[in-house]
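Undergrad: got a sequence here, can you model it:
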Amino acid sequence: MKQSLALYLMTGAAALSLAACGDNATTDTPVADTTATTGAMMDNAAAPATTAETTGMTADAHTTQFLTDAMKGDNSEVRVGKLAAQKGATQGVKDFGTMLVNDHGAHMDKVATLAKSMNVPVTQETKAEADEVYKRLQGLSGAEFDKAFVDAMVKDHKKDIAAYQEEAKSSDPAPVTGLAEQTVPTLQKHLDTAEKLQKSS
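TA: Next up is the predicted model:
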C-alpha cells in the first residue's frame, strides 16, 4: 500500500514538471516571433518617410538659367550699391545704394535657398555687363559718379522688371514663378527711386 502511494506521488510530480516545461516552451516562442515582426513593421514604416524627406524638385535648363541669372543680378546690385553708399556725392544716392544692398542681399538669400532645394549651384558671380558698369563707376567721382550710377540703375531695373514679369508668367515650378512675381514690386521701387534721382540731378 505504501509502495503504491509513493509511486502515485512520483508519477504526479513528474507530470507537473513536464507540464511546466511545456508551458515555458510555448511562452518563449511567440515572444521571439512578435519581436521580429514588430521590428520588420517599424523598418517598413520608416522607409517611405525617409524617401519623402530626400525627394526634391530638380530644375530644368530654363529654371536653372533664371535662378543663376537672379543670383548674379543680386550679387551685382549689392556690389554696386556698396560702391554708391561709399562714393555717392549726395545723400539720396548714398541712401539708394544702401537700399540696394539691403533689398538685393535679402533677395539673394531667398533665391539661394530655392536654388539649393532644386539642386542648382549657388553662385557668387556677378553679371558681365554689371562688371563693366562697376569698373566705369570706380573711375568717377562727385556729380559725375551720381549721374552715371543713377542712369545705369534706371536702365538695369527696367530690364530686370521685364525679365521677372516674364518669369512670373512662365511654366516653371510654382515656387520660382511665385518668387519672381513677389520680387517685381521691389524692383519697381528701385526703378522709381532711380528715376526720381535722375530727374533731380
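
Undergrad: CA only for contacts and neighbour counts going forward, please
TA: OK.

Undergrad: mind listing what's buried in the one helix or strand D109 maps to?
TA: Here D109 sits within helix 91-117, counting by DSSP states H and E. By neighbour count with 16 or more other CA atoms under 10 Å, helix 91-117 contains the buried residues 92-105, 107-108, 111-112, 114-115.

Undergrad: distance check, N102 against H157.
TA: As judged by CA to CA, to the nearest Å, N102 and H157 stand 16 Å apart.

Undergrad: meant to ask about A13
TA: Counting by CA to CA, the gap from A13 to H157 is 99 Å.

Undergrad: over to H104?
TA: 12 Å.

Undergrad: and T50, by the same measure?
TA: In terms of CA to CA, T50 sits 43 Å off from H157.

Undergrad: more crowded one of those two?
TA: H157 (20 against 10; other CA atoms under 10 Å).

Undergrad: I'd guessed the more buried one sits against K189; true?
TA: No. Look at H157 against K189 with CA atoms under 8 Å: they stay out of range, at 9.5 Å.

Undergrad: compare with the first, here's sequence two:
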Amino acid sequence: MTRLMIMAGSIFLCAALSSCGNSATRNDEQKDTTDSVLSDAGTVDPVALDREKGDTSFVLHAASSGMAEVNLANLALRQSANAEVKAFAEKMIADHGAANKKLQQLAAHHQIVLPESLAEKHKKIYDDLSSRKAAEFDLAYANVMVESHREALALMKTGAESLEHEDLKQYAKQTTPVISKHLEHAQELQRSVR
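TA: The predicted structure is shown next:
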C-alpha cells in the first residue's frame, strides 16, 4: 500500500515538476536520484522511485517547488500593482521562506544536496510571467499559484503518509495545512483578479 501511495502521489506531482537541474547526490556516493527517477520525458519512473523509497525525491521536489514559490512571489511584488496580489506574494515569501529553511536543515541532515537554481519547468514559468504586465500578469500569477499549490499539497499529503524518515514525515505533516491554506487563498485571488 505504501509503495502504491508513493508511486501514485509522485506520478501526479512529477507530471508537473521536472528535475532540479544540478547534481543532487548523497555524500556516500549514491547515484543522482533526480536523474534516476525521471524518465527521458521528465515523468517519474515508478520502479526507480520505489527503489529510492521516495525520501530523496520528496526533498528535491519540495525544495524546487519552494524555491519557485519565493522567486515567483518576488516577481509578483515587482510586476503587479494589485494590492491583493502583492499581499499574497508577501505571504508566500514569508511562509515558503521559512519552510525552505527547515527543509535545508533536513536535507543537510540526510546529506541531500539541494538545487541552487530553478528547475527548467519553473524557469519557463518565471520567464513567461516576466513578460506579462498589469492584469494579465495578475491572472497568470494567480493561475500558477493555484496549480503549484495543488501539486505541493499532493506532495505533502503523500509524504506525510509514506516517507521513510520520521523527521521528513513530520515536515510534510506540518507543512500540509499551510499549503492547504495557500491553495484556498490562491483560489480566492484567482477569482478576484478575473
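
Undergrad: the following helix or strand past the helix holding D109 of the first structure: which residues count as buried?
TA: Sequence-wise, the next helix or strand downstream of helix 91-117 of the first structure (DSSP H and E) is helix 128-138. Within helix 128-138 of the first structure, the residues scored as buried using 16+ other CA under 10 Å are A130, V133, Y134, L137.

Undergrad: the second structure: which residue goes with D172 of the first structure?
TA: In the second structure, the residue matched to D172 of the first structure (TM-score structural alignment) is E164.

Undergrad: could you say which helix or strand contains its match?
TA: Going by DSSP H and E, E164 of the second structure is not part of any helix or strand.

Undergrad: just the one 4 residues further on next, same as before
TA: In this assignment (DSSP H and E), L168 of the second structure forms part of helix 166-193.

Undergrad: which of the residues in that helix are buried?
TA: Result for helix 166-193 of the second structure [16+ other CA under 10 Å]: buried residues 168-173, 175-176, 179-180, 182-183, 185-187, 189-190, 193.

Undergrad: which residue is nearest the centroid of the second structure?
TA: S65 (2.1 Å; CA atoms, centre = their mean).

Undergrad: so who does the aligned partner of that one in the first structure touch?
TA: Aligned by TM-score structural alignment, S65 of the second structure pairs with G73 of the first structure. Contact partners of G73 of the first structure, counting by CA atoms under 8 Å, 6 or more residues apart in numbering, are T126, K127.

Undergrad: run a quick neighbour tally on the residue lying closest to D172 of the first structure once chain neighbours are set aside.
TA: The shortest distance from D172 of the first structure to any non-neighbouring residue, by CA to CA, 6 or more residues apart in numbering, is to T63 (6.2 Å). Neighbour count for T63 of the first structure, taken as other CA under 10 Å: 21.

Undergrad: please apply the same query to the one 4 residues further on.
TA: Counted with other CA under 10 Å, the burial measure for L67 of the first structure works out to 24 neighbours.

Undergrad: that one and E132 of the first structure, how far apart?
TA: 22 Å.

Undergrad: do the same with G178 of the first structure
TA: 31 Å.

Undergrad: now swap in Q65 of the first structure and tell me
TA: Counting by CA to CA, the gap from Q65 of the first structure to E132 of the first structure is 21 Å.

Undergrad: on the three-state scheme, the match of S65 of the second structure is what?
TA: Under the three-state scheme (DSSP: H, G, I helix; E, B strand; the rest coil), G73 of the first structure adopts helix.
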